[in-house]
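J.: sequence-free structure coming up:
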């Protein structure tokens, strides 16, 4: 009989009911516009296929990814909803996307060349979404390039090579709702849509809004919104008060509990010394799993409903927390420490980590990796267990 491999000592539990709930919240905020759930980067580290299914159950009608590979993964899983991919090289062969009915963004004239060639070679009409640079100055067709690209799109549509589903763009300041650049970007995309429609392109579904704009600007007048981080229950602005539920809980096993004498240094470099006799717990996660070394001495974990501070440096595989001189005697090896989660009962959150790191919670949840397994839970049951896999 083969030996039993122990489960991963740290894990990201994904609450699919929370994802579905958040999708319903976003549908309500969309003001009648369709919702494209952004599930790029393996659904922000939450698992692209199960999250996509939960978002669709919650009322989303389309899915957004970056790469063609991400889109084809969803198709391979049997998902037949509308999927848009918007990050690929002009030198890429886009036939697989066209043949799988994946919509492709067109962020430059060279990308249009690529998609037209794929349509010719596959013998199928490509569904395309021209991406306009309305002010982010990242990828996108410039306003100066747009008239010439529009001419080519009109000709390609007449020739049966493409169907223009609509135009898209990305905001630069949506997380700062009063910024005047937002209004300028909205006006520019509306102008480009009007120009396309004047040339006979229907452009039925246009979109600019990310999570922040979905929750703060439902009146922008486009036919679709494209939320990402809010789908995972994280507030894109920080104080919107939207009814969102964080979907990821990152936790780890307690490896051991031990007493320390006053003056004992802890972990590499002894950057912390016990100020008195105390008890510490060793937590089975480190920077190889997504616990940032820069958080050393700056993070708390939740154990049995109480918060305990990290002491000493975070290591590759583990870190230490101080249980205090008179600890809860029921805490023992094998118990669970919550690194971040919903914040219920005052527990730690991904937003707290982001504040300490001087970054955004997007980066925190997508950084959970390495040995961390990913468990998907649906209505209290494990929907897909990946106890040996990673939480990319």
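T.: Cool, got the structure. As the structure is a prediction and not an experimental result, all values here were calculated from the model. Residues are numbered from 1 along each chain as shown.
J.: going forward, measure contacts between C-alpha atoms and count neighbours the same way
T.: Noted.
J.: What ranges does this structure have for its helices?
T.: Per DSSP state H, the chain carries helices over the ranges 16-29, 40-45, 48-57, 68-76, 95-99, 109-122, 146-158, 180-198, 211-216, 350-357, 361-366.
J.: measure residue 32 to residue 60 for me?
T.: In this view, residue 32 and residue 60 are 12 Å apart by CA to CA, to the nearest Å.
J.: Of these two, which one has the most company?
T.: residue 60 (25 against 15; other CA atoms under 10 Å).
J.: Could you check the longest strand seen in the chain and say which residues are buried?
T.: Longest among the strand segments of the chain by residue count, using DSSP state E, is strand 248-260. Under the neighbour-count criterion of 16 or more other CA atoms under 10 Å, strand 248-260 has 248-257, 260 buried.
J.: second one coming, line it up with the first:
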């Protein structure tokens, strides 16, 4: 989206050089394993296609998306690297993805059957990767418990479909439940369950090209889980997936998003003035209030009301009162500020501004949610690479 400051009071500045740097750092962490940059959810709010291009320029071997539409957008943008998409509902049209050489994650027999039909419709062999649930109890064919498992049934069906020539099973993958707590016993138990799942697939005659389970947290903290490929997402954007163990700088990651708005209205108020809906904040001394036209409709969490700060007038200033649909109020104290002044909501933190992690802690959530929330009313402006004008 083009940014016109006359009609957009806020924007998110995305540093593509930071994306390339982060991918390089993660590649080094991955050792001999390939690296898939996961760009699902519009690249965690950073912009699907520009970020994907930057990630590939930084050394990503693969790209990953949750949804079919995201994967097809990447192919339409002429990104030709190997590409996996894995989270689908019954009735999805797989034919365009098969035709575009997109790997399809399959978690259940119905998904395999629909991919087989799409292969027949296109006259091509579909590339399939089997998703195995090793303990997260979410997406994937369940591989735990006694007796015949859902995953074993899926492997047999996939082997039969491959023998018929409709699919080629090229991978098996899973997802950690506790990768952000690398000493948790489930991390080891999932690695062992995944090894069993891989062995089962290989005994069924499936010649796997890629076996993968490491997300951002595991890429940074559990190197023995790398297998053939790692799948970092959040860390590509420069945010720490394990803030209890280290911040972005500790892992040599550079946060790529800086959220910026501008002051619309200023007013001097006395002590005792209630601010915003419900007067949940009351001034304790004469102060200047700055109204900023960005709110929860744009992605500002309502839970940062009276809890988070922004950078304004050379210092961090608190959000005063409730976050509204379209605006927030900042207590600027006695600072010299003017209408139109820039307000940095959060950024890398190198200039003193709050970070996405600071906002996450204020809102009682995770930094993933902070950057992903920003919607279409907040244009993305790219610097440091293609499309930035630099």
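T.: Okay, I see it. Being a predicted model, the structure only gives us computed values, none of them experimental.
J.: quick one on the thing from earlier: which residues of the second structure does the longest strand of the first structure align to?
T.: Counting by TM-score structural alignment, strand 248-260 of the first structure falls onto residues 257-269 of the second structure.
J.: Just the endpoints, please. Distance across the matching stretch?
T.: 33 Å.
J.: leaving aside the residues next to it on the chain, what's closest to the counterpart of residue 186 of the second structure in the first structure?
T.: Applying TM-score structural alignment, one finds that residue 186 of the second structure aligns to residue 181 in the first structure. Using CA to CA, 6 or more residues apart in numbering and skipping residues adjacent in sequence, the residue nearest residue 181 of the first structure is residue 173, 6.9 Å away.
J.: Show me the residue at the heart of the first structure, geometrically.
T.: residue 44 (2.6 Å; CA atoms, centre = their mean).
J.: ok, it touching residue 364?
T.: No - in this structure, residue 44 of the first structure is not within contact of residue 364 by CA atoms under 8 Å, at 9.6 Å.
J.: Return the residues in contact with residue 124 of the first structure.
T.: 98-99, 161 (CA atoms under 8 Å, 6 or more residues apart in numbering).
J.: For PyMOL, write a command that selects the buried ones of the residues you listed.
T.: Here is the PyMOL selection string for the buried members of the contacts of residue 124 of the first structure, based on 16+ other CA under 10 Å:
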select buried, resi 98+161
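J.: now the second structure: which of the contacts of residue 124 of the first structure match?
T.: Here is what carries over to the second structure from these, by both residues aligned by TM-score structural alignment, their matches' CA atoms under 8 Å: 98-99, 161.
J.: Out of those residues, which comes closest to residue 68 of the first structure?
T.: residue 98 (9.9 Å; CA to CA).
J.: count of residues packed around the residue mapped onto residue 169 of the first structure from the second structure?
T.: Structural alignment (TM-score structural alignment) places residue 169 of the first structure against residue 174 in the second structure. Residue 174 of the second structure has 25 neighbours, counted by other CA under 10 Å.
J.: Any figure for the gap between residue 174 of the second structure and residue 196 of the second structure?
T.: Distance from residue 174 of the second structure to residue 196 of the second structure, by CA to CA: 12 Å.
J.: can you check residue 367 of the second structure too?
T.: Distance from residue 367 of the second structure to residue 196 of the second structure, by CA to CA: 33 Å.
J.: Next, the angle helix 350-357 makes with the longest strand of the first structure.
T.: Put simply, strand 248-260 of the first structure runs at 60 degrees to helix 350-357, going by axes from the mean of the first three to the mean of the last three CA atoms, to 10 degrees.
J.: Right, I'll call it a day here.
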